[in-house]
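S.K.: got a predicted structure plus its sequence, pasted below:
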Amino acid sequence: MTAKGARVLIIDDETPIRRLLKVALKAHGYEVAEAVSGLQGVQQAALLHPDLVILDLGLPDMDGLEVVKRLREWSRVPIIILSVREQEDDKIKALDAGADDYVTKPFGMGELLARMRAALRHAAQNGDEPVLTVGGLTVDLARRLVTVDGREIKLTPTEYELLKNLALNAGRVLTHRQLLRTIWGPGYQEETHYLRVYIGQLRRKIEPDPTRPRYIITEPGVGYRLVGGE
């Protein structure tokens, strides 16, 4: 699914924000629907089956986290949180509840549009894409082969699993807990030092300059993101 014709549902009780988003998104080829409360948003999502949801956490009738949980009971639609809440804990809760990304108000429209494109690309993947490419980085899932600018990179099994999960979710932030649960299991969800060690090892192997990462970006206090290709 590309921007052209993609249907976006905006769930936000602030009229100026909805108006701003509606004008900007329509100018970029999106179809736009609106809801001013959590309940209306859930109802609109069920009725319209949007391709992407932009959701404010501070709604008049229910917390945005509850909206995420209700939508995730039956839908895998990409959800981007748009909120004034800047605390890391709010971001982590939203992402762990099933949101795909988080943008803090005030926001740059260019950044939001880039996050939307990444979420739509991820949703369009059929799940068995054998080769994932981000810039000069290529992950061949069928052959378990990783190359950077055509040069094969030798990874340990754990390094490979970590990179594979980041690549499968390119452009999206994955929380520490999500990565630890996936790679090491539920009993390791608090062992963030494991991630720091392995992310450091991966960066030394795949980044041109590990001190200024091009591929694996740190979301401070939240998790990591593999940059999405355009």
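M.R.: Thanks, I have the structure now.

S.K.: going forward, measure contacts between C-alpha atoms and count neighbours the same way
M.R.: OK.

S.K.: mind listing the helices for the chain?
M.R.: All helices of the chain, identified by DSSP state H, fall at 15-27, 38-48, 64-72, 88-97, 109-124, 157-168, 176-183, 192-206.

S.K.: putting a second one here so we can go through both:
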Amino acid sequence: MNGLALTFFAFAGLLLVLALASRRSVWHGTHGWMYRNPEANEPSDAAFGFMRGLYLLLAFLVAMAGVWMMSIDDDKPDPVDRERELSQLSTRFAPPTPSPGPDKARTYSRSEIRAVAMQVKTTIEQQRGSPFVIGPDVIRMVHGASQGNVRINRLRTKEPGTDKFELTNIKKKNPVCLIAKSGASWYFEEASVRNGRCSTGSGDAKSD
């Protein structure tokens, strides 16, 4: 329960006490001191009844506002649950990540590395609008598509929502740049591929 909801409930309780208390006692305590002869200036019984009803109505409305504040607080997602959900989605969307044995390791050409990047690009675009963990997902996709024969280096960029991954062969040659973009709430948006090393700014060359 948040502090604002508690404040609403405390105020509603005060209004309820005022409504149930003797109206004449309340009036004398709050307004009677303003008159030389308070008894001669007392409101009518109808006025006292109206004031009681008004306090009860206000107490009800304030209490309902407190309940509403509690419901808003309960609807907020738990960060731990959100991270667990994203991890599960990451595992579901990403291909397996086998490690090649010494007899299966290959030195990929640039065209082969680009083919791996294009395969990951296609997978990202097919999952457009799905939440994901961009780093682990893309890395698993690359390793899965290349059977572990392509190295991947994730680069920090100055562009919000943009991650760049530099793909090379096992000898760290023939670089290809894979650019993945996400929208609000870490959702897949688009990806692009270009030959050469990734820059960390916004001035990448024309890509596919």
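M.R.: Received it, and whenever you're ready, just let me know what you need. None of the values given here were measured: they were computed from a predicted structure.

S.K.: quick one: TM-score?
M.R.: Overlay of the two chains. TM-score (TM-score structural alignment, normalised by the length of structure 2): 0.20; 82 aligned residues with a C-alpha RMSD of 6.3 Å.

S.K.: so which of the helices of structure 1 is nearest residue 80 of structure 1?
M.R.: Nearest to residue 80 of structure 1, of all the helices of structure 1, is helix 109-124, at 7.5 Å by C-alpha to C-alpha.

S.K.: show me what that closest one is packed against.
M.R.: Where contact means 3 or more C-alpha pairs under 8 Å, 6 or more residues apart in numbering; DSSP states H and E, helix 109-124 of structure 1 is packed against strand 52-55, strand 101-104.

S.K.: winner for burial among the ones you listed?
M.R.: strand 52-55 (a mean of 26; mean count of other C-alpha atoms under 10 Å).

S.K.: follow-up on the earlier one: now distance to residue 203 of structure 1 too, for the helices and strands packed on helix 109-124 of structure 1, in a markdown table please.
M.R.: Shown next, in a markdown table, are these (distance: least, C-alpha to C-alpha, whole Å):
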| stretch | distance to residue 203 of structure 1 |
| --- | --- |
| strand 52-55 | 32 |
| strand 101-104 | 23 |
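
S.K.: ok so, going back, now render the helices of structure 1 as JSON lines, adding distance to residue 133 of structure 1 and mean neighbour count.
M.R.: Below are those laid out as JSON lines (distance: least, C-alpha to C-alpha, whole Å; neighbours: other C-alpha atoms under 10 Å):
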{"stretch": "helix 15-27", "distance to residue 133 of structure 1": "27", "mean neighbour count": "14"}
{"stretch": "helix 38-48", "distance to residue 133 of structure 1": "32", "mean neighbour count": "17"}
{"stretch": "helix 64-72", "distance to residue 133 of structure 1": "28", "mean neighbour count": "20"}
{"stretch": "helix 88-97", "distance to residue 133 of structure 1": "24", "mean neighbour count": "18"}
{"stretch": "helix 109-124", "distance to residue 133 of structure 1": "13", "mean neighbour count": "18"}
{"stretch": "helix 157-168", "distance to residue 133 of structure 1": "8", "mean neighbour count": "18"}
{"stretch": "helix 176-183", "distance to residue 133 of structure 1": "20", "mean neighbour count": "19"}
{"stretch": "helix 192-206", "distance to residue 133 of structure 1": "13", "mean neighbour count": "16"}
